[in-house]
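>>> please work out how this folds:
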Amino acid sequence: MSNSDETAARPEPAPALPRVLEDYLDHLGVERGLSANTLASYRRDLDRYLVWLAGRGIDRLDDVSPADVGAFATALASGEGQQAPLARSSVGRSVVAVRGFHRFTTSEGITPTDAAAEVSPPRVGTRLPKALRLEQVTALLASPDPTTVEGVRDAALLELLYGTGARISEVCGLDVDEVSRALDDPDAGLRLLGKGSKERIVPLGRYARDAVRAWLVRGRPEWQSRAACPGPALLLNSRGNRLSRQSAWAVVQRAAERANITDEVSPHSLRHSYATHLLDGGADIRVVQELLGHSSVTTTQIYTLVTVEHLREVYRSAHPRAR
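Below you'll find the model as predicted:
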């Protein structure tokens, strides 16, 4: 056999794992349109996976077996080294990321077989969303101090979260121009940019409109003047920059403390409460699905379980034959 024949017969070297990971993340972002937050979550899970493989001396995807993938899931659940055990939901998310990664490498011809095809994420029991009672929401929304710039900003944030059912990232991502259109024409609604860059329009109620107008007139101009490079963001921090999700979470926590709410409260609690209170009020589940931006009504149906549980509580407390 000639040297040229030997060269032709030699298999191509496998691409380095980090490079394959970047190709996969590019695929998720460009072809599937996943959001930056979702991509960051995939990167964290898969970085952990590649580090774990390297610790077992595996540097080629061809060498990964189904047993390796299963052992990775077990290690996440039990904890390994300095790594604390992960919750079942977190393990499931990581396994889903790994399965998608291996499916991609197989479809692209990088590996001949899918090592993760037979490894299923652990089953997670249904966890009902924690919705606040209406009186708790009322106290929460009334807690900011309207005489301070911070209080006016906080009131606008809270009213937007509960009044629209938006995710915290959607509210923090709002710009002034987008909200101004909803303020000028309430019938037009508020445009939100959700997961996967999907847009939806939600009604903006009077309380939210009043709170946002107060912020635009009495608070935002003062804080915007502090920014080195003023931007279009609706909600700002005291330095004039766009309010981060972490800071918004802290706003909700402080409001809960002022309202003397001992239950765990987060920005998502207001989204849960929005959906639950709509269904309690007689809203059609498919309307709530559209308002929440869920791609499937199945996702929204978990809120009907919350309302059924509420009915059970009322029955148990009020009916003489319930116990």
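
>>> for the rest of this, base every contact and every neighbour count on C-alpha atoms.
OK.

>>> what about D263, neighbour count?
12 (other C-alpha atoms under 10 Å).

>>> what's the neighbour count on P121?
20.

>>> OK, contacts around it?
For P121, the contact set (C-alpha atoms under 8 Å, 6 or more residues apart in numbering) comprises V91, G92, R93, V95, V96.

>>> out of these, who has the most neighbours?
Of the contacts of P121, with other C-alpha under 10 Å as the count, V95 tops at 25 neighbours.

>>> distance of it from P122?
9 Å (C-alpha to C-alpha, to the nearest Å).

>>> how about A248?
32 Å.

>>> ok, now F72?
F72 is 12 Å from P122, by C-alpha to C-alpha.

>>> before we move on, the earlier item: looking only at neighbour counts, state which of A248 and P122 leads.
Neighbours per residue (other C-alpha under 10 Å) separate A248 from P122, with A248 holding more: 23 against 17.

>>> one more sequence to fold, the one below, so I can look at both together:
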Amino acid sequence: MAEQTDARLVAAVESFLDHVRSARGLSEQTVRAYANDLDQLVEFAAQRGIGTTTGLGLEALRDWLWDADQRGLARSTIARRSSSVRAFTRWASETGVLDTDPAARLRAPKGSAHLPRVVSTDQVRSVLDGLTDRAGTDDPGALRDLAVVELLYAAAIRVSELVGIDVEDVDRSRLTVRVLGKGGKERVVPFGLPAKDALDAWLERGRPVLAARAAAQTPDRSPGQVRARRSGGDALFLGDRGGRLGVRSVYRVVARALEDLPGAGPSGPHTFRHTAATHLLDGGADLRAVQELLGHASLGTTQIYTHVSSARLREVYRTAHPRA
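Coordinates of the predicted model:
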């Protein structure tokens, strides 16, 4: 009986994930976050003999969040878990899987209010100079890494958007790239000449090498669909084996590029997105123009960068003004 009721909870979670993936059009990254959180909830519930959605009362959900807090999970992680389970139980109540919504009154600590990491223009230049030196050897991986970081900073795009770009999405004559953002929303964003130069070198001398590497690893007798699956197809950026470059690989590229820079904080691809937005505002860009560039649905999301810019201004003032 326990296995049967367990399966019913798992089935409800799977139905919810199918719903947010298809009906709501959420990004695959968001769906994976929901799936990870709800998998943790199912495991927690099973340990306490809860195998059905009706067993997920408010107290059980509070215990789940409390357990996460006791294990030292970050406040932002607990807040995300709370959001995930509230989305799940709201869907369950709206579709009749649950009679009521037990998480409607669930509260969790707000996420960390730390400002995103921003590196200076000199530090960005140092990173890109180092990558340019490596790319001077015409190593295909080095050419790709330079183009990746140049485009992340120039276009201020998300890592999920970057890895989803196809070759045809890049207009090198108009210096624009088409990306697919959150919620399946498409937008066209500009980039500059240094990024174009890096993309030109990658497309002309780097990408063909990695694409040929993928073709060489695929037996001639393999069906066409297998060859397509092993290769990167139309992807702009390819991994070392010739397939579409993945998010984890981009994280490794950026972490290596930032590892020698002073300062604490995350060393992921979003650092360049945060940095680009802040540098635009420092340079006098209009907040709504930055909102459109970043693909934010709400202006309030973009306004965090005004706080970052102000913080940088105060720091410059304290160190440079004689009467600060």
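
>>> returning to what we had before: now the second structure: which of the contacts of P121 of the first structure match?
Among those, the contacts conserved in the second structure (both residues aligned by TM-score structural alignment, their matches' C-alpha atoms under 8 Å) are V91, G92, V95.

>>> which residue in the second structure lines up with the first one?
Taking TM-score structural alignment as the criterion, the aligned counterpart of V91 of the first structure in the second structure is I78.

>>> is it true that that match touches L106?
No. Using C-alpha atoms under 8 Å, I78 of the second structure is not in contact with L106; the gap is 11.7 Å.

>>> tell me where the second structure has strands.
170-171, 176-180, 186-190 (DSSP state E).

>>> tell me which of those sits nearest to A235 of the second structure.
Of all the strands of the second structure, strand 170-171 sits nearest to A235 of the second structure, with 10.8 Å by C-alpha to C-alpha.

>>> check which helices and strands that closest one is in contact with.
When contacts are defined as 3 or more C-alpha pairs under 8 Å, 6 or more residues apart in numbering; DSSP states H and E, strand 170-171 of the second structure packs onto strand 176-180.

>>> list the contacts of P129 of the first structure.
Contacts of P129 of the first structure (C-alpha under 8 Å, 6+ apart): S269, H272, I302, Y303, V306.

>>> quick one: map it onto the second structure.
Aligned partner of P129 of the first structure by TM-score structural alignment: P116.

>>> how far away is its match from R8 of the second structure?
For P116 of the second structure relative to R8 of the second structure (C-alpha to C-alpha), the value is 41 Å.

>>> before we move on, what about A79 of the second structure?
26 Å.

>>> kindly report the same for S112 of the second structure.
Using C-alpha to C-alpha, S112 of the second structure is found at 35 Å from R8 of the second structure.

>>> map V316 of the second structure across to the first structure for me.
Under TM-score structural alignment, V316 of the second structure pairs with V314 in the first structure.

>>> please apply the same query to R288 of the second structure.
Per TM-score structural alignment, R288 of the second structure is aligned with R286.

>>> number of residues surrounding the nearest residue to that match once chain neighbours are set aside?
Leaving aside its sequence neighbours, R286 of the first structure sits nearest to V297 (C-alpha to C-alpha, 6 or more residues apart in numbering; 6.5 Å). Other residues within reach of V297 of the first structure, judged by other C-alpha under 10 Å, total 15.

>>> what's the counterpart of V297 of the first structure in the second structure?
Aligned counterpart of V297 of the first structure in the second structure: L299 (TM-score structural alignment).

>>> its match against A289, yeah?
No. L299 of the second structure is beyond contact range of A289, at 10.1 Å (criterion: C-alpha under 8 Å).

>>> tally of neighbours for the counterpart of R125 of the second structure in the first structure?
By TM-score structural alignment, R125 of the second structure lines up with T138 in the first structure. Residues near T138 of the first structure, counting by other C-alpha under 10 Å, number 12.

>>> try E204 of the second structure
E204 of the second structure: 11 neighbours (other C-alpha under 10 Å).

>>> for G96 of the second structure, see how far away the match of P129 of the first structure is.
40 Å.

>>> over to V127 of the second structure?
Taken as C-alpha to C-alpha, the span from V127 of the second structure to G96 of the second structure is 54 Å.

>>> between those two, which one's more packed in?
Counted by other C-alpha under 10 Å, V127 of the second structure and G96 do not tie: V127 has more neighbours, with 21 against 10.

>>> now stretch 35-45 of the first structure: which residue numbers in the second structure?
Using TM-score structural alignment, stretch 35-45 of the first structure pairs with 27-37 in the second structure.

>>> hmm, back to that, of S112 and R8 of the second structure, which one has the most company?
Using other C-alpha under 10 Å as the criterion, S112 of the second structure and R8 rank with R8 on top: 14 against 11.

>>> just give me the match in the first structure for the more buried one.
Per TM-score structural alignment, R8 of the second structure is aligned with A16.

>>> quick check, its match in contact with D62.
No. Using C-alpha under 8 Å, A16 of the first structure is not in contact with D62; the gap is 11.5 Å.

>>> what about the counterpart of P102 of the second structure in the first structure, neighbour count?
Per TM-score structural alignment, the equivalent position to P102 of the second structure in the first structure is A115. Residues within reach of A115 of the first structure, counting by other C-alpha under 10 Å, total 23.

>>> what does Y274 of the first structure give?
Neighbour number of Y274 of the first structure under other C-alpha under 10 Å is 25.

>>> quick one: contacts for the counterpart of it in the second structure?
In the second structure, the residue paired with Y274 of the first structure is A276, using TM-score structural alignment. Counting by C-alpha under 8 Å, 6+ apart, A276 of the second structure touches Y153, A154, A155, A156.

>>> can you check D18 of the second structure too?
With C-alpha under 8 Å, 6+ apart, D18 of the second structure has no contacts at all.

>>> next: V97 of the second structure.
A12, T53.
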